[in-house]
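>>> Give me the fold of what follows.
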Amino acid sequence: MKLMTCPLNGPRNISEFVWAGDVKPMPDPATASDDAWAEYLFLEDNVAGEVHEWWLHAPTNYWFIARRNTITDEILETMTADAYFAKQRGDGA
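The predicted structure follows:
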């Protein structure tokens, strides 16, 4: 059985989770074209290696971010969205 560690609920069976795509910057709602929105919503980069992805723990409807190796399918780290974005801004550990 494959496990994923939810930041809220701890280690859980992978079947409880739903993948929701890469973490990427959202287009500006005031200026983005329809093409930019379509690319944001429907296209992924399909990187071979480490990526940051949105995941949902379906039983609790809890959203978080996982760092995963797409070559080995190994889940390297999970974190709250707050922790991820603080790290991106440089004010997190």
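>>> CA only for contacts and neighbour counts going forward, please
OK.
>>> Let me see the ranges of the strands in this protein.
Assigned by DSSP state E, the strands in the chain fall at 3-6, 10-13, 17-22, 50-57, 62-69, 74-79.
>>> Chain neighbours aside, what residue packs nearest to residue 77?
residue 67 (5.1 Å; C-alpha to C-alpha, 6 or more residues apart in numbering).
>>> Contact partners for the one you found?
Contact partners of residue 67, counting by C-alpha atoms under 8 Å, 6 or more residues apart in numbering, are 50-53, 75-78.
>>> could you redo the last one with a cut-off of 6 Å?
Residue 67 makes contact with 51-52, 76-77, according to C-alpha atoms under 6 Å, 6 or more residues apart in numbering.
>>> outside of stretch 55-65, which residues touch it?
Against stretch 55-65 from outside (C-alpha under 6 Å, 6+ apart): 16-20, 53-54, 78-81.
>>> Please tabulate those residues in JSON lines, including the columns neighbour count.
Listed next are the contacts of stretch 55-65 as JSON lines, based on neighbours: other C-alpha atoms under 10 Å:
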{"residue": "16", "neighbour count": "14"}
{"residue": "17", "neighbour count": "20"}
{"residue": "18", "neighbour count": "14"}
{"residue": "19", "neighbour count": "12"}
{"residue": "20", "neighbour count": "12"}
{"residue": "53", "neighbour count": "17"}
{"residue": "54", "neighbour count": "18"}
{"residue": "78", "neighbour count": "21"}
{"residue": "79", "neighbour count": "17"}
{"residue": "80", "neighbour count": "16"}
{"residue": "81", "neighbour count": "16"}
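>>> for comparison, sequence B:
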Amino acid sequence: MLRLDCPFCGLRDHDEFSYLEDGSVTMPSFTDTSERAWFEAVFLRENPRGKHVELWHHVNGCRMVLRVERDTQTHAISKVEAAHPVWRDMAGTAAKPGRKRKTKAAK
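Predicted structure coming up:
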């Protein structure tokens, strides 16, 4: 079974996640109305063997979008991080089982 180590929730089964898309594809700008550019970005994808970047959504957890580096042959996961740089700074701040969330002291 594939397990992802969510930076917010810890190690979880893949059943909690939903695959979103290829994380290595750069979509055209919304101002680019070229049919060819959008066709290539949406339909012409590589099917790489080996290390690959994917985006996964932690649907049954913290609901964050994660950037996962995975080997498509062995399914070995080498890296899991928040997809957006701002979210990466927040990693590890969510309450995990057995850990109390830090709260501000009452005045």
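>>> and of the contacts of stretch 55-65 of the first structure, the nearest to residue 88 of the first structure?
Residue 88 of the first structure lies nearest to residue 81 out of these, by C-alpha to C-alpha, at 10.5 Å.
>>> what do we get in the second structure for that closest one?
Correspondence of residue 81 of the first structure to the second structure, assessed by TM-score structural alignment: residue 83.
>>> Kindly list the longest helix within the second structure.
helix 35-43 (DSSP state H).
>>> So what does residue 71 of the second structure match up with in the first structure?
Under TM-score structural alignment, residue 71 of the second structure pairs with residue 69 in the first structure.
>>> Next, count neighbours for the closest residue in space to its match that isn't next to it in sequence.
Spatially, and ignoring its direct neighbours in sequence, residue 69 of the first structure is nearest to residue 50 (4.3 Å; C-alpha to C-alpha, 6+ apart). Residues near residue 50 of the first structure, counting by other C-alpha atoms under 10 Å, number 16.
>>> that older thread, tabulate the strands of the first structure in TSV, adding columns for distance to residue 88 of the first structure.
As requested, these are arranged in TSV below (distance: least, C-alpha to C-alpha, whole Å):
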stretch	distance to residue 88 of the first structure
strand 3-6	20
strand 10-13	24
strand 17-22	15
strand 50-57	12
strand 62-69	13
strand 74-79	12
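>>> Out of these, flag the one nearest residue 87 of the first structure.
Here strand 74-79 is closest among the strands of the first structure (C-alpha to C-alpha), at 10.4 Å.
>>> From residue 37 of the second structure, how far off is the residue most central in space within the second structure?
A centroid search over the second structure (C-alpha atoms, centre = their mean) returns residue 66, at 1.7 Å, as the residue closest to the centre. In this view, residue 66 of the second structure and residue 37 of the second structure are 26 Å apart by C-alpha to C-alpha, to the nearest Å.
>>> With residue 10 of the second structure instead?
From residue 10 of the second structure over to residue 37 of the second structure the distance is 38 Å, taken as C-alpha to C-alpha.
>>> And residue 17 of the second structure, by the same measure?
Applying C-alpha to C-alpha, the value for residue 17 of the second structure to residue 37 of the second structure is 30 Å.
>>> how close does residue 38 of the first structure sit to residue 27 of the first structure?
Shown here: residue 38 of the first structure relative to residue 27 of the first structure, a distance of 10 Å by C-alpha to C-alpha.
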